[in-house]
Every structure is written in structure tokens, then in C-alpha cells.
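Asks: Pasting the sequence and the predicted model now:
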Amino acid sequence: MPFLVFQASFIFLIGMMFFVFMICAMFSVDSLKKIAYDFGGINENETNNSYHESIRGFVIMVMLFFIAFFSSQCWFFEVIYRFYQYLEDRESSFAFNLEPEFSMP
């Protein structure tokens, strides 16, 4: 159960990071330039057309990375949840009858 909580919180955080990045990409040019320079190494001193193409490519690559990472985390959550259900089912389906082995004559 703790693994499910941890994975669910991680999925929530990844979703929030994607949402914040999308807001930055839509409304704040300065923050997008700073993120592109810090993480993508895209320099603002390039020619204007090349710089805009680089920014667009950076935004698309980051969005694809977030989507792929989010999808893999959802898949991990499903695997953990199915394993949790399997263990819970196995735990409740044992019907041991131990009386013959441990009965006293």
C-alpha cells in the first residue's frame, strides 16, 4: 500500500510539473527562455529565426518527455496495483485445515 501512495503522489507531481510548464510556455516568454537556456542550452544570441525554431523544438521535446514519463509512471502504478490485488487475493484465499496435522491424540 505505501508503494501505491508514493506512486500516486509522484504521478500527481509529474502532472503538476507538466501543467506549470505549459502555463510558462503559453504566458511567460522570459521564464521559457530561462528554462530553455538552463536545460536545453539554447542561447538567445542565435539568429532570430533559428532561435524561435530552437525554442519550439525544445518545448515539443519537453512536452513529449513529460507525456512519455507520465505514461510510464501510470503503467508502473497499474503494475503495482495489480500486484497488490494479487497479494490481497492470495492472502484471503488460503483455506488451511491444520487440525489433522496438529491434533493431539
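Replies: Good, I have the coordinates.
Asks: C-alpha only now, for contacts and for neighbours.
Replies: OK.
Asks: Would you mark the buried spots in stretch 80-99?
Replies: Neighbour counts over stretch 80-99 (16 or more other Cα atoms under 10 Å) mark 80, 81 as buried.
Asks: Structure two is appended below for comparative analysis:
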Amino acid sequence: VLTFLGLLAILIMIGVNTGAIRQLAQDYYGLEQDGLTPDEFNHALSTFAVLLVIFICISGLIEAYFLEVIYRFYVFLKERETSFNFNFDTCTPGFTPNNPPNYDGMLG
């Protein structure tokens, strides 16, 4: 969910401001236009964009994995909470699964 919102925010930011991807590349990738030809700069900028998308996808997969682990643990706890199998018949006084032999007298 957070990864999707982050991707959506980046797409809106790029749609509103055309220089946003350049600013992101400059801030996070250290990409400077000085000393680069326009073709080299465009290639480096597209490399940054591809790496950014790959990073967002990987972080989304990691987030989904952790959510799956947390959900599985929740289900495990829920099953443990509701799976107490009390067999009250075995706790009834005078009831035993196998009737013991009857003893007549003290020495049997």
C-alpha cells in the first residue's frame, strides 16, 4: 500500500513538474548536467528512472512479503485462540476411557 502510494506520488510529481525527475536524479543519484552532452545526460536520466522503478517494485515485493508473514502469524494466533479442544467427557467424575477391573474386597 505504501509503495503504491509512493509510486503514485512520484508519477503525480513528474506530471505536474517536468523538472522533477531531473531534481530527483540530482538529489539521489548525484547526476549533474555539467560536462555531459545532452545524449549522455538523457541516457543517465533514463537509467535513473529505470533504477527508481526497479527499486520501487522490489520494495513493493518486500512489503507484500512482510504483510504476508504478519497475516500468517495473525491467522496462526487466531487458530490457536479458537482451537482449544476440551473433551469434557474425560473430565467427568467416574468416567474413564477403559473401565478398570472391579475388585472384590481388599486383596482383590
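Replies: On my side now, so go ahead. The structure presented is a predicted model; accordingly, all values stated were derived computationally and were not measured.
Asks: Do a quick rundown of the helices in the second structure.
Replies: With DSSP state H, the ranges of helices along the second structure come out as 2-16, 20-28, 38-82.
Asks: To residue 91 of the second structure, which of the ones you listed lies closest?
Replies: Nearest of the helices of the second structure to residue 91 of the second structure, taken as Cα to Cα: helix 38-82 at 20.1 Å.
Asks: What is the corresponding segment of the first structure for the closest one?
Replies: Using TM-score structural alignment, helix 38-82 of the second structure lines up with residues 48-92 of the first structure.
Asks: roughly how far is the matching stretch from the heart of the chain?
Replies: 4 Å (Cα atoms, centre = their mean, to the nearest Å).
Asks: now stretch 8-19 of the first structure
Replies: 6 Å.
Asks: residues making contact with that stretch?
Replies: Among residues not part of stretch 8-19 of the first structure, those counted as contacts by Cα atoms under 8 Å, 6 or more residues apart in numbering are 63, 66, 70, 73, 74, 77.
Asks: Neighbour count and distance to residue 38 of the first structure added to those residues, as JSON lines?
Replies: As requested, the contacts of stretch 8-19 of the first structure are exported to JSON lines (neighbours: other Cα atoms under 10 Å; distance: Cα to Cα, whole Å):
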{"residue": "63", "neighbour count": "15", "distance to residue 38 of the first structure": "16"}
{"residue": "66", "neighbour count": "17", "distance to residue 38 of the first structure": "17"}
{"residue": "70", "neighbour count": "19", "distance to residue 38 of the first structure": "22"}
{"residue": "73", "neighbour count": "17", "distance to residue 38 of the first structure": "25"}
{"residue": "74", "neighbour count": "16", "distance to residue 38 of the first structure": "28"}
{"residue": "77", "neighbour count": "20", "distance to residue 38 of the first structure": "31"}
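Asks: Can you say which two of those are spatially most distant?
Replies: For those, the farthest-apart pair by Cα to Cα is 63 and 77; their separation is 20.8 Å.
Asks: Translate residue 21 of the second structure into the numbering of the first structure.
Replies: Checking TM-score structural alignment: residue 21 of the second structure goes with residue 32.
Asks: Next, count neighbours for the residue nearest to that match when sequence neighbours are not counted.
Replies: The shortest distance from residue 32 of the first structure to any non-neighbouring residue, by Cα to Cα, 6 or more residues apart in numbering, is to residue 25 (5.7 Å). When neighbours are defined as other Cα atoms under 10 Å, residue 25 of the first structure has 18 of them.
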